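Enquirer: Need coordinates for the following:
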Amino acid sequence: MCGRYYRRSDKQRIAEAFKVGKLPAGFELPPDYNIAPSTFQPVIRTDRETGERELTMMRWGLVPAKVADPDSFKIFSTTNARAESILDKPIWRGPFTHARCLVPLDGFYEWLQRPSLPQPPPLEAGEHGLFGNMETKPEKTAKPKAGSRPVYKFEMPDGAPYALAGLFSEWRPRKGSSHPPLDTYSIVTTEANELTDPIHDRMPVILHPRDYDRWLNDYDESPPPIDLLRPFESKGMRMTLANRLVGNVRNTGPEMLNSA
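Expert: The predicted structure follows:
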């Protein structure tokens, strides 16, 4: 899965790295070291009129266009799209065919899912963990508490920004609705590679720069690129410990990248 990621690159670095066309006037993009679902984040898609790549803000958690009320839709069920069923479920099949985007980032986080591996000391009472304030209580099972589990970050060896495979949806209000238009996205996930598997059994789909054009080409009759939905090469990634307090969405500073 992919439930948190971070972006330290500014708008200029992202525009250069992904060959984005002209940025919108007044567009600002401060770094965010703890990106969580339901927040608005930059994605890259193809401008249908100019054919250039454009950077636009969308909310993480895809809302299908046919939904009557986006506020009542449970977006936490659509933050990720499983590659294995992307053609089987209508909610994913449509966007995969005609609404693909790149999700720029500098790295993603994952919590250790293997209780048999070494664990850090438990959180002290009052520390913020994955579920906010946590009390120190005896554990009845071998599985550690979410807030005490190690958090790892996964990035490129040179620290450069990269892109995940994304799907998006453009929700537009029905007649009589006062709700503003809403653009949303989801991140495609696949099975883990050798690097991520000891931590979690799934990972987001990372795209090679050579495949960006093909992924973004969602406006003609070319077959959707199902072959790109595969695990990224382990040797092309770097894994290091991150701050376990990244589980609390209020912790958004650069210290989230350092182990604690």
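
Enquirer: hey, let's count contacts and neighbours off CA atoms from now on
Expert: Fine.

Enquirer: in terms of contact, does P204 touch V188 like I think?
Expert: Yes - applying Cα atoms under 8 Å as the test, P204 and V188 come out as touching, 5.8 Å apart.

Enquirer: How many residues are close by E16?
Expert: Per other Cα atoms under 10 Å, the neighbour tally for E16 reads 10.

Enquirer: before we move on, which element is it in?
Expert: Per DSSP states H and E: E16 is located in helix 11-17.

Enquirer: Report how many residues lie close to E233.
Expert: Neighbours around E233, by other Cα under 10 Å: 11.

Enquirer: Contact partners for it?
Expert: Residues in contact with E233 (Cα atoms under 8 Å, 6 or more residues apart in numbering) are N193.

Enquirer: Next, the second sequence, to be compared with the first:
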Amino acid sequence: MCGRFTQEYSWRQVRDAMDLTGPAPNLRARYNISPTTRIDIVRRTSVSRELARARWGLLPAWWKTPLKETKLSTFNARSEEAPGKPMFRSAWKVARCIVPASGFYEWTGPKTARIPHYITARDGGLLAMAGLWSEWTDPDSKESLLTATILTTAASAWMAHIHDRMPVFLQPEEFDAWLSAKAGKELMLPAPDHYLTEHVVSQRVNSSRAPDDDPTLIGAVS
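Expert: Next up, the predicted model:
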């Protein structure tokens, strides 16, 4: 799964990595992104790709419960189930996205002494996590809200010692096929064992309330 991650990049970095167009947005490095907060996503437009902001936790257009009463955990979707699951089925067909990330967290050890691991691309580049998006309207406030989820798959052999699931990572040559929905399940594979690296970080990140603007959260500890 992926329940916490980071987005630390400049506009030039994400623009070049994702082949984006449009004016430079005001980006802020974030080191402790939690579900239900806003995240950057890349989605396809009629002429190009754009960087948009979405609530992390997908809500389908037909969902009728007001946001303040919604308790769903839809920040991840299992790629094996998403094409047929009512919560994600429509988005799988027509509303694909990429979630750019500089890294993500997973934990090992007992619940009373969880050890956080920060996982990044071995080459230091951006990670491109496969995702789905949905435009949803709150029935109470009538506010239109862009929402998104990150797709997961079975862990690679390398990842399995940390967790039995991992995000689906896309390569640049797969971006068009994914975003256009010309490809699907065949892209939902574990990352190669040489693709990622990890180090243990401070247990301060065990709390979702740790400041998301604190770069020391991703620093290695012995």
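
Enquirer: re earlier: joint contacts of P204 and V188 of the first structure?
Expert: When Cα under 8 Å, 6+ apart defines a contact, the residues bordering P204 of the first structure and V188 alike are L164, A165.

Enquirer: what secondary structure does the aligned residue in the second structure for D69 of the first structure sit in?
Expert: Matched to the second structure by TM-score structural alignment, D69 of the first structure sits across from T65. With DSSP: H, G, I helix; E, B strand; the rest coil as the basis, T65 of the second structure sits in coil.

Enquirer: if I read this right, T65 of the second structure contacts P139, doesn't it?
Expert: Yes - using Cα under 8 Å, T65 of the second structure is in contact with P139, at 7.1 Å.

Enquirer: between the two, what contacts are shared?
Expert: Counting by Cα under 8 Å, 6+ apart, no residue touches both T65 of the second structure and P139.

Enquirer: so where do the helices sit in the stretch 151-260 of the first structure?
Expert: 212-216 (DSSP state H, counting those that start in this stretch).

Enquirer: Can you show me the strands along it?
Expert: With DSSP state E, counting those that start in this stretch as the criterion, the stretch 151-260 of the first structure has strands at 151-155, 162-171, 182-191, 202-204, 206-207, 238-242.

Enquirer: what about these, which gets the closest to F232 of the first structure?
Expert: strand 206-207 (5.9 Å; Cα to Cα).

Enquirer: centre of the chain versus that closest one, how much separation?
Expert: Its chain's C-alpha centre lies 12 Å from the corresponding centre of strand 206-207 of the first structure when counted by Cα atoms, centre = their mean, to the nearest Å.

Enquirer: Likewise for stretch 147-154 of the second structure?
Expert: That offset, for stretch 147-154 of the second structure, works out to 6 Å (Cα atoms, centre = their mean).

Enquirer: re the thing from before, contacts for the helix holding E16 of the first structure?
Expert: V20, G21, L23, E28, L29, P30, L55, P104, P161.

Enquirer: Repeat the analysis, applying 7 Å as the threshold.
Expert: With Cα atoms under 7 Å, 6 or more residues apart in numbering as the test, helix 11-17 of the first structure has contacts from L29.

Enquirer: In that helix, which of the residues would be classed as buried?
Expert: K11, I14, A15, A17 (16 or more other Cα atoms under 10 Å).

Enquirer: Need these in JSON lines (columns: distance to V249 of the first structure).
Expert: Listed next are these as JSON lines, based on distance: Cα to Cα, whole Å:
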{"residue": "K11", "distance to V249 of the first structure": "22"}
{"residue": "I14", "distance to V249 of the first structure": "23"}
{"residue": "A15", "distance to V249 of the first structure": "27"}
{"residue": "A17", "distance to V249 of the first structure": "27"}
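
Enquirer: give the contact list for the counterpart of G166 of the first structure in the second structure.
Expert: Under the alignment (TM-score structural alignment), G166 of the first structure pairs with G131 of the second structure. Listed by Cα under 7 Å, 6+ apart, the contact set of G131 of the second structure reads R96, C97, I98, V99, A148, T149, I150, L151.

Enquirer: Just among those residues, which is most surrounded?
Expert: When neighbours are taken as other Cα under 10 Å, the top entry among these is A148 (35 neighbours).

Enquirer: how about it, what does it touch?
Expert: Residues near A148 of the second structure by Cα under 7 Å, 6+ apart: A54, R55, W56, G57, L58, G131, L132, W133, S134.

Enquirer: and the gap between L164 of the first structure and L102 of the first structure?
Expert: As judged by Cα to Cα, to the nearest Å, L164 of the first structure and L102 of the first structure stand 6 Å apart.

Enquirer: burial of L20 of the second structure, as a residue count?
Expert: That count, for L20 of the second structure with other Cα under 10 Å as the rule, works out to 19.

Enquirer: Looks like it contacts E50 (just checking).
Expert: Yes - L20 of the second structure is within contact range of E50, at 5.7 Å (criterion: Cα atoms under 7 Å).

Enquirer: Give the intersection of the neighbour lists for the two.
Expert: Between them, L20 of the second structure and E50 share no contacting residue, judged by Cα under 7 Å, 6+ apart.

Enquirer: Contacts only, for the residue nearest to L132 of the second structure when sequence neighbours are not counted.
Expert: Distances taken as Cα to Cα, 6 or more residues apart in numbering place R96 nearest to L132 of the second structure, at 4.5 Å, with adjacent residues excluded. Neighbouring residues of R96 of the second structure by Cα under 7 Å, 6+ apart: R43, G131, L132, W133, W178, L179.
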